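> using only what follows, build the 3D model:
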Amino acid sequence: MLRLARRNKASMVYASTSEAYGDPQVHPQPENYWGNVNTWGPRACYDEGKRLGEVYCYEYFDKFQVKVKVARIFNTYSAELRNDDGRVISNFVNQAIQNQDITVYGDGSQTRSFCYVDDLLGGLIRMMESDAATGEIINLGNPQEYRVLEVAELTKRLAQSHSRITFHPLPENDPRIRRPVIDKAKALLGWEPVVTLEEGLLRTIEIYRSRFNKYGGGA
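Presented below is the predicted three-dimensional model:
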């Protein structure tokens, strides 16, 4: 893709990830933080694949002046994710609407920030359109931080669910904290998310429930 962009003098947005920060020792995470990552573990293939992509982007920007922009995307969710997607929001909503146990890994004290997909797409479009974003890494995510247990409890309440919340061993190298600094996105793109977690969860619960009633789950 970088070769194609160079050949056609095109702009390119690379979808990187907040996983580039690993299990961060700086909180919240600004773009100039180098991260705290483990290259030898079950999450490493994803983290390092994205980090290597950023290196390629840097080299093509530095050597060939390709108009590349790197978006470090934080946790994103939507009502259109598959019920069995396996991400935390889809898991919680799917379990809550079926009154199944809501599975929390660890004690639920680890934190995440959740960005609704409409907001994220707006940020990506602005990145593509912005000359000021060329050669920049920009965090895209919601700076509102929640404990995972809080999200489980909120999902249960909004879904009016009778689920129990159960606790399970934390996966290896699971980050304890995660929250973006979005000052650069505000300054260069004029962007910040507007959909609250409660609003996004209500949308997701409504769609998942209608889908489950129609197909019996899994669709």
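> from here on, just use CA atoms for contacts and neighbour counts.
Noted.
> what about the longest helix in this protein?
helix 44-64 (DSSP state H).
> moving C-terminal of that one, what's the next helix or strand?
Moving toward the C-terminus from helix 44-64, the next helix or strand (DSSP states H and E) is strand 67-73.
> could you check how far the residue nearest in space to the middle of the chain is from S18?
The centroid of the chain falls nearest to N75 when counting by Cα atoms, centre = their mean (1.9 Å). Going from N75 to S18 by Cα to Cα, to the nearest Å gives 8 Å.
> returning to that earlier point: tell me which other helices or strands the longest helix of the chain touches.
Counting contacts by 3 or more Cα pairs under 8 Å, 6 or more residues apart in numbering; DSSP states H and E, helix 44-64 packs against helix 2-7, strand 11-17, strand 67-73.
> one more, for comparison:
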Amino acid sequence: SSYMVYGEVFSGKNNISENDLGYLDPTDADSAYAQSMRSAETLAVCYAEKFGMNVKIARPCLTLGGVRMSDERKWAKLIVSAAKNQGIMLTDNGGEKFSFCYVTDTVSALIDILLNGKSGEAYNISNDNANVTMREFAQLVKSANPEKNLSVVFVHRKDEEEPEFSPSSPTPYVLCNDKIKSLGFSPKTTLKDGIKRSIRATELRAELRRIK
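All right, here's what the predicted structure looks like:
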């Protein structure tokens, strides 16, 4: 599944646990992805109950790794900019906060869920030490490769100011991972190292495409 399954959560907490469920507008086309996650999870547990199948559900956060140069996701575009030795550009104030997890740690978590998880239950996958805003992520992209002398720039000058937290804002997509840690999961890759590896993997991917 995905962290998108939660929709807009207003829990008053600073993270989202597996029993939280937020709002999704079924008449909004942008809800299609999240609604499909919910449908898939429901179908999975129905099969588990009806046919006694051993079903476990994983809800990964944003998973770092090499990306395509054409990737339009916000964090991925920052990785691509670094791979191209370009300025790291933010199109908004970057105040949204997310959980990140490097791909090898995500794979390790999936194995823990498969081997040790309870059938019919969902597990968040995240790294406690990799919960940052997008503007903090941009600064880490910059510092991960100091030899590139990258700069972080905002498209709109007004976005340069640090955003203020509003109590009325939805709970950030920071996933509580207490449940999966109880299975023995312990991520090994720091966010900065994960970003550095992701930039290098993106560079290598582009080089291989040019060779072909």
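> just give me the match in structure 2 for I182 of structure 1.
By TM-score structural alignment, I182 of structure 1 lines up with N177 in structure 2.
> isn't its match right up against D128?
Yes - with contact defined as Cα atoms under 8 Å, N177 of structure 2 counts as touching D128 (7.5 Å).
> distance from stretch 131-140 of structure 2 to structure 1 after superposition?
Taken over the aligned residues, the distance from stretch 131-140 of structure 2 to structure 1 averages 0.9 Å (mean Cα distance after the TM-score superposition for structure 1).
> buried sites along that stretch?
N131, V132, T133, M134, R135, F137, A138, Q139, L140 (16 or more other Cα atoms under 10 Å).
> again, but for stretch 16-29 of structure 2
Buried positions in stretch 16-29 of structure 2, judged by neighbour count with 16+ other Cα under 10 Å: I16, S17, E18, L24.
> next one: the second one from Y173 of structure 2, what distance?
Put plainly, it is S17 of structure 2. Relative to Y173 of structure 2, and taking Cα to Cα, S17 of structure 2 is found at 10 Å.
> do you know how far D118 of structure 1 is from V55 of structure 1?
28 Å.
> the more surrounded of those two?
D118 (15 against 11; other Cα atoms under 10 Å).
> what does the more buried one correspond to in structure 2?
Using TM-score structural alignment, D118 of structure 1 sits opposite T104 in structure 2.
> and its match, what element?
helix 103-116.
> so the closest residue to V104 of structure 1 other than its chain neighbours, which of the three states?
The shortest distance from V104 of structure 1 to any non-neighbouring residue, by Cα to Cα, 6 or more residues apart in numbering, is to F167 (4.9 Å). Classification of F167 of structure 1 using DSSP: H, G, I helix; E, B strand; the rest coil returns strand.
> okay, now F167 of structure 1: neighbour count?
15.
> ok, it touching D107?
Yes - the pair F167 of structure 1 and D107 passes the contact test of Cα under 8 Å, sitting 6.4 Å apart.
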